[in-house]
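J.: Show me how the following folds:
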Amino acid sequence: MDLNNIQRVYFVGIGGIGMSAIARFFNEKGVHVSGYDRTETGLTRQLTKEGMRIHYSEDITLIDKDVQLVVYTPAIPSIHEELKWYKANNYEVVKRSDVLQEITREMFAVTVGGTHGKTTTSTLIAHILRDSGYGCNAFLGGISANYNQNFWSSDRNVAVIEADEYDRSFLKLHPDIAVLTAMDADHLDIYGTEEEVQDAFVQYSANIKPNGTLVARLGLQRAADLKGDNKLWYHLQDNKAGVYAANIKLEDGGYRFDVIKKDWTLHDIHLPIGGTHNIENTVAAVAVAHLLGIGDDKIKAAIADFKGIRRRFEYLIRNDYQVYIDDYAHHPEELRALISSARELFPGKKCTVIFQPHLYTRTRDFADGFAESLSLADEVLLLPIYPARELPIEGVSSEMIAAKITKVPVQVIEKENVQDWLKSHNVPLFITAGAGDIDQFREPVQEILNGERIITNEN
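T.: Model prediction:
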């Protein structure tokens, strides 16, 4: 696959966050880009404005038959009519990860993998490189609030890539610097066991180019098995790590801290986004920026200007009386970090969480963990499971989680009843969380909280 000699490319599932980043990559190179997605979204509308042709019905009469390359996402079923037609007619049909594989071969590649934290860490690294003037091509799994983009280009032959472990896609990447944030059990519908998940992350580290560097969180399971000619361990505050944070102070919904390395210290960093887990993500990003030779003042200035990522501890309302945070959290560990950080930043405020479980298999496999993490809130509302690519599993529902939450009030609520519930309850600290379509509540919730009923000092 020669990415430089493609004039026309078609995407099956162009509206996915990872797919759209690659579509934008080709589009900026002057390639004719078209594609299919199941539903129109704000993101697909933006792609259309950028010049891409998109349709929303599975119809081979609408596809581009003059393309040199067809890219599809693993979320697309093998029986998809368009995908079947392209394969039957001997087009070059590849997965999204195959394109990223070629990019990592052609460029100096910084990849960020892990079951949690990879979107924030990769976006912050890419932001530091862009803001400092160093430059990079960024392929991200979220929308950067600074640039309203999940992709940007640069003349510098450097790529920052979020490495997605779903479907083992990240095992095709060949990084020069590989960041590894976490290797907890997830995607057990793909991997089967936690050990298989860990095996995949070990292989991810083995794909680092010769003389490359692994930047990994201290304390990972199977740490002794991880590869890389050079290793740098990072941590939130453990001084046994090669790089860590110290002197952490809360400041206006964010933090101020130092990053300490054996032979170097970066003093007085201001991180304006919430979540103690994001301090640790910042430590990893700072380590990468330092490895690339970016100056201290430029690193600090970039972090101070970092506005975060859409749906990653995103403040939608923040004032003296009420706080509304929206987050993509869909794993028990992500929920634990989200809720505990919010409570630390806004002590004394009653914390209400509305959570939409994502996938029947994940709900089945982690119901106990979900219940334990959600119990950190004062009140919990559960939406029905968002199935995504899955069919229902008998006996698996949001009620499974609700039954295991015994310490705080909990109820399962239908989506159409959420707004009425909100209008009759005080929610000084309100969190929406999940990877499904719960983001559809963002604007209605803001309107309700900013509208007729103003939260008082009541906690």
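
J.: Please make it C-alpha for all contacts and neighbour counts, starting now.
T.: Will do.

J.: could you pull out the helices for the chain?
T.: Counting by DSSP state H, the chain has helices at residues 17-28, 42-49, 81-88, 96-106, 118-131, 188-191, 194-206, 276-291, 296-304, 332-345, 360-374, 398-404, 418-423, 442-450.

J.: who wins for proximity to residue 233 among those helices?
T.: Residue 233 sits nearest to helix 276-291 of all the helices of the chain, at 8.8 Å, using Cα to Cα.

J.: And the closest one, how far out from the chain middle?
T.: 16 Å (Cα atoms, centre = their mean, to the nearest Å).

J.: Output the contacting helices and strands for that helix.
T.: Packing contacts for helix 276-291, counted by 3 or more Cα pairs under 8 Å, 6 or more residues apart in numbering; DSSP states H and E, involve helix 118-131, strand 213-217, strand 230-235, strand 243-251, strand 254-261, helix 296-304, helix 332-345.

J.: Can you check what angle separates that helix from strand 213-217?
T.: Angle of helix 276-291 versus strand 213-217, following axes from the mean of the first three to the mean of the last three Cα atoms, to 10 degrees, is 160 degrees.

J.: Residues contacting helix 276-291, please?
T.: Here helix 276-291 makes contact (Cα atoms under 8 Å, 6 or more residues apart in numbering) with 117, 120-122, 124-125, 128-129, 177, 179, 181, 215, 234-236, 243-245, 255, 259, 271, 296, 299, 337, 341.

J.: another one to check against the first:
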Amino acid sequence: MKLDKLHSVYFLGIGGIGMSAIARWFKHVGIPVFGYDRTPSPLTRKLEVEGMMITYEDSLDTIPDQIKSDKENVLIVWTPAIPKDNVQLQFFQSGDYDLKKRSEVLGMITHSMYTVGVAGTHGKTTTSSMVAHMLKSAGKNIAAFLGGLTQNYESNLILHDEETEEKPVVVVEADEFDRSFLRLHPNVAVVTSVDADHLDIYGDAQELTRNFEKYIGLLPEDGVLIIQKNALKKLNRNDFGSLTVLEYGLGEGAIRAENIKAGIASFEFDYISTEKVIKDLVLKVPGFHNVENALSAVTIALHFGIEEKAIREGLESFRGVKRRFEIKRQDDKGVYIDDYAHHPEEIKAFLGSVKAMYPEKKLTAIFQPHLFTRTRDFADGFSEALSIADEVILLDIYPARELPIEGVNAAMLMDKINSAEKSLQSKEGLMDFLDQKRPEVLVTLGAGDIDRLVDPINNMIASWD
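T.: Sure, this is the predicted structure:
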């Protein structure tokens, strides 16, 4: 299909963060955009304000006539997060429509651009957003398709300048879910981590690793691989042919961070490599894991010839991504931080950094597990990671695309959590519970609908005497 021949595009699951970025791109190039999602959200409301027509009813009657009437020039974009019994999905699948997954369309859009693909089971959203901001702030002509809403641009899409003669560079978050990243065409590939995840898709950790190796295999002969040191160790290959391979990590590796200073408002560190040393870099998005993410972003900036001054300015002006170590409050009422962490390794990195920032204060963590299969597969890891907090509050599992699994619930994590205080709470009773406790340092964690509680919690804290 030639994208310039389309008269309209219909998105199944348009409210997804990756889907909405592509929807915005089509709207930008002048193609009418329609879509369906299960429930309204702040993001879908923004899309509607931008001129997209969205329905929240899974019915054939809500599909616009222009979608039904001209199959040849309509593109249906769908996400595997849509249930198989979805009425609209079944209609399009049985009606000779051209259906493509989000990753296929992203590959079509970016195939002719010089592409930086950022992959990894953790850290890819922050890293890709950091890369995009550093390049753009340094004056590079870039486009970016991101998996989160950047605080600098209030969007998950950055559009390149079509008027300049400089060929654009596209920065893409390369998602391993459903093997989506294998549809891309990277010239530079970042791999931030290769930890077991999405076992409902891959079956086991070895198969996940094999697919990361396939992703690396998409690089051209003169391609560049920038890979975190532990991720490199997990790969089943040592020979990368003519690829340029750059390994990075905290404290060790060819590219490393040294002299890390953990502050409340920022982290400082030195960037050290065999080719370049940049001292006293300032990152105003806290977290040791974000320092590690910054190593790959600085390396990419150097790859594109960005000067040291611009690198410093770009890194220091990076404001982060919504729901990634997002400090909602830090005042006399208390500290409140929200994060998307939904895997044991992410939780461990996040809580460890918060502890380093506030070593003398009691840390209370609210966690909403995401998916029954992930909770089952990593139950011991979740319990161990959450035990970093002084108090743990567990909410019920957010099922997303899954049906319940007998015997799998949030309570199964409780016994092995070693925190001094721990409890199970309902979303309905959480606010009253917090109002009585009034924690010193509070964090919310999870990839489900816990984000709907963030503003109410913050507003409640603001009301405390």
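
J.: I'd like the TM-score for the two structures, please.
T.: Remark: TM-score between the superposed chains equals 0.95 [TM-score structural alignment, normalised by the length of structure 1]; 451 aligned residues with a Cα RMSD of 1.4 Å.

J.: closest one to residue 387 of structure 1 among the helices of structure 1?
T.: The nearest among those, by Cα to Cα, is helix 360-374 at 6.3 Å.

J.: against structure 2, where does that closest one fall?
T.: Per the alignment by TM-score structural alignment, helix 360-374 of structure 1 matches residues 372-386 in structure 2.

J.: and among the helices of structure 1, the most buried is which?
T.: Among these, helix 118-131 has the highest mean neighbour count (mean count of other Cα atoms under 10 Å), at a mean of 26.

J.: Trace it over to structure 2 and give me the residue numbers.
T.: Taking TM-score structural alignment, helix 118-131 of structure 1 hits residues 124-137 over in structure 2.

J.: From the chain's centroid, how far away is that stretch?
T.: Here the centre of stretch 124-137 of structure 2 is set off from its chain's centre by 12 Å, with Cα atoms, centre = their mean.

J.: what does stretch 252-259 of structure 1 give?
T.: Between the centre of stretch 252-259 of structure 1 and the centre of its chain there are 22 Å (Cα atoms, centre = their mean).

J.: cool, and stretch 166-173 of structure 1?
T.: When distances are taken as Cα atoms, centre = their mean, stretch 166-173 of structure 1 is centred 15 Å away from the chain's centroid.

J.: which outside residues touch the match of helix 118-131 of structure 1?
T.: The contact list for stretch 124-137 of structure 2 (Cα under 8 Å, 6+ apart) reads 117-118, 141-144, 146-148, 150, 152, 171-174, 192, 290, 293-294, 296-298, 300-301, 306, 310-311, 314-315, 318, 320-321, 324.

J.: Average offset of it relative to structure 1?
T.: After superposition onto structure 1, the mean distance of stretch 124-137 of structure 2 to its aligned counterpart is 0.7 Å, using mean Cα distance after the TM-score superposition for structure 1.

J.: Export the helices of structure 1 to CSV and append columns for distance to residue 57 of structure 1.
T.: Shown next, in CSV, are the helices of structure 1 (distance: least, Cα to Cα, whole Å):
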stretch, distance to residue 57 of structure 1
helix 17-28, 18
helix 42-49, 14
helix 81-88, 10
helix 96-106, 21
helix 118-131, 30
helix 188-191, 28
helix 194-206, 35
helix 276-291, 40
helix 296-304, 42
helix 332-345, 35
helix 360-374, 26
helix 398-404, 31
helix 418-423, 31
helix 442-450, 27
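
J.: quick one, which of these is nearest to residue 167 of structure 1?
T.: Using Cα to Cα, the helices of structure 1 put helix 188-191 closest to residue 167 of structure 1, at 6.4 Å.

J.: Trace residue 230 of structure 2 over to structure 1, please.
T.: Match for residue 230 of structure 2 (TM-score structural alignment): residue 219.

J.: Looks like residue 375 of structure 1 contacts residue 404 (just checking).
T.: No: at 9.4 Å, residue 375 of structure 1 does not count as touching residue 404 under the criterion of Cα atoms under 8 Å.

J.: So for structure 1, which residue is the most central one in space?
T.: Centroid-nearest residue in structure 1, with Cα atoms, centre = their mean: residue 119, separated by 3.6 Å.

J.: distance of that residue from residue 328 of structure 1?
T.: Between residue 119 of structure 1 and residue 328 of structure 1 the computed distance is 10 Å (Cα to Cα, to the nearest Å).

J.: Just give the nearest non-adjacent residue to the aligned partner of residue 448 of structure 2 in structure 1, would you?
T.: Mapped onto structure 1 by TM-score structural alignment, residue 448 of structure 2 lines up with residue 436. Closest residue in space to residue 436 of structure 1, ignoring its immediate chain neighbours: residue 386 at 5.6 Å, by Cα to Cα, 6 or more residues apart in numbering.

J.: on that earlier part again, tell me which of the helices of structure 1 lies nearest to residue 61 of structure 1.
T.: helix 81-88 (9.2 Å).

J.: For that closest one, grab the matching residue range in structure 2.
T.: Going by TM-score structural alignment, helix 81-88 of structure 1 sits over residues 87-94 in structure 2.

J.: Would you mind listing the outside residues contacting the matching stretch?
T.: By Cα under 8 Å, 6+ apart, stretch 87-94 of structure 2 touches 12, 58-60, 76, 82, 84, 99.

J.: Restricted to strands, list those.
T.: Among the contacts of stretch 87-94 of structure 2, DSSP state E puts 12, 76, 99 in strands.

J.: Who wins on neighbours among the residues you listed?
T.: residue 12 (27 neighbours; other Cα atoms under 10 Å).

J.: quick one: contacts for the nearest residue to that one once chain neighbours are set aside?
T.: Closest residue in space to residue 12 of structure 2, ignoring its immediate chain neighbours: residue 78 at 4.7 Å, by Cα to Cα, 6+ apart. Shown in contact with residue 78 of structure 2 (Cα under 8 Å, 6+ apart): 11-13, 99-102.

J.: how about the residue located most distally from the centre of structure 1, what does it touch?
T.: Here the centre of structure 1 is the reference, and by Cα atoms, centre = their mean the most remote residue is residue 89, at 35.2 Å. Contacts for residue 89 of structure 1 (Cα under 8 Å, 6+ apart) come out as none.
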